[in-house]
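K.L.:
Got a sequence here, can you build the structure:
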Amino acid sequence: MMKIKQEQSERHVLTITVDNEAGILAKIAGLFTARGYNIDSLTVADISENHSISRITIVTHGPPAVIDQIHAQLDRLVPVHKVVDLTEMGAHVEREMALVKVAGTGDARVEALRLADVFRAKVVDTTTSSFVFELTGTPDKIDRFVSLMRELGLVEVGRTGVVGMMRGAEAA
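P.N.:
This is a model prediction of the structure:
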């Protein structure tokens, strides 16, 4: 009996520098959708003084061949200036920001504040029955914080998605 070798799915962080024009995000998302690729996280921001260039950060999963295909197809889109796979490039920094609303009173409220302190989450809104925490860190750190808050009265979570950058003095 022959076993079929399954390629291991890997997480990749792609940064894409594009012309800041209407429809480019739809083109890139369409490229992923049409080929059945999933986008785990997506962020977009204007990065130039004259507002002509944007940076898109996409987190996706797939076997190396699929990631290479995504990279090649993104490179072929006309308004795309540069595609960098931060995962392939080596050491890089990733951060995500989240707002986490937790409702509770008494001991649960005290414990939520204690955990927020441990995770260096900042209280950005408070009422007598709830908090909204702001937390910045790796996706894993945010996942752990949210998981702990579920036990204490998690109401709502909003996440920005990952942004990433190569370590060191050079641009990616």
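
K.L.:
Could you use CA atoms for every contact and neighbour count after this?
P.N.:
OK.

K.L.:
how about the helices in this protein?
P.N.:
Secondary structure of the chain (DSSP state H): helices at 24-34, 64-76, 86-89, 106-118, 139-150.

K.L.:
tell me what the fourth one is packed against?
P.N.:
Applying 3 or more C-alpha pairs under 8 Å, 6 or more residues apart in numbering; DSSP states H and E, we find helix 106-118 packed against no helix or strand.

K.L.:
how about this one, so we can line them up?
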Amino acid sequence: MRKQVLSLLVENTSGVLSHISGLFSRRGYNIDSFSAGVTADPRFTRITVVSSGDEQILEQIEKQLAKLEDVIDIKKLQDGESVCRELILVKIKINDTQRQAVLSVANIFRAKIVDVSNDSMVIELTGGQSKLDAFLDLLRGYDILELARTGITGLSRGSSNVTIID
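P.N.:
Modelled structure (predicted):
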């Protein structure tokens, strides 16, 4: 079983997210991660979908997505040929004696402290999944109160693989 990251360029219409997620649920395919946002052109939305399966399932997912009316373009985001990132926000319960150690870990990973209170701290970190997982692994000794992950988003490298719509 392997993971596949697909970048979809779709028309920015109501119901497009429902059509795409419905395709997955109707066929029993799993979505590991799903992120969407309007592009520089408000007529279009970029959706990044991460799914897992064997070669046949992943091929079927791509073929079924290509059949959807709102889908304009599909790109497989391969390692080395694309840039993929994820954002996490982590709220950690801390006391005065733990604060400096957590700050040190955050600095090593170039994380940002976005909120501090007497008994907690919220940290923002962006990067690849392995970086985020390593960061969370170092925080296992602390009480994580809340954790939010955006899911992967990505783009292919270079300008030769860009879909231009007039």
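
K.L.:
As JSON lines, the helices of the first structure with distance to Arg55 of the first structure and mean neighbour count would be great.
P.N.:
Formatted as JSON lines, the helices of the first structure follow (distance: least, C-alpha to C-alpha, whole Å; neighbours: other C-alpha atoms under 10 Å):
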{"stretch": "helix 24-34", "distance to Arg55 of the first structure": "10", "mean neighbour count": "14"}
{"stretch": "helix 64-76", "distance to Arg55 of the first structure": "13", "mean neighbour count": "15"}
{"stretch": "helix 86-89", "distance to Arg55 of the first structure": "13", "mean neighbour count": "15"}
{"stretch": "helix 106-118", "distance to Arg55 of the first structure": "31", "mean neighbour count": "15"}
{"stretch": "helix 139-150", "distance to Arg55 of the first structure": "19", "mean neighbour count": "16"}
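
K.L.:
is it possible to export those to TSV including distance to Gly161 of the first structure?
P.N.:
Converted to TSV, those look like this (distance: least, C-alpha to C-alpha, whole Å):
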stretch	distance to Gly161 of the first structure
helix 24-34	15
helix 64-76	19
helix 86-89	15
helix 106-118	20
helix 139-150	8
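
K.L.:
Tell me which of those helices sits nearest to Ile47 of the first structure.
P.N.:
Ile47 of the first structure sits nearest to helix 24-34 of all the helices of the first structure, at 15.1 Å, using C-alpha to C-alpha.

K.L.:
Onto which residues of the first structure does stretch 127-144 of the second structure map?
P.N.:
Mapping stretch 127-144 of the second structure onto the first structure (TM-score structural alignment) gives residues 137-154.

K.L.:
one step back: so which of the helices of the first structure comes closest to Phe131 of the first structure?
P.N.:
The nearest among the helices of the first structure, by C-alpha to C-alpha, is helix 106-118 at 8.5 Å.

K.L.:
any residues touching that closest one, and which ones?
P.N.:
Val102, Ala103, Lys122, Ser130, Phe133, Phe145, Met149, Leu152, Gly153 (C-alpha atoms under 8 Å, 6 or more residues apart in numbering).
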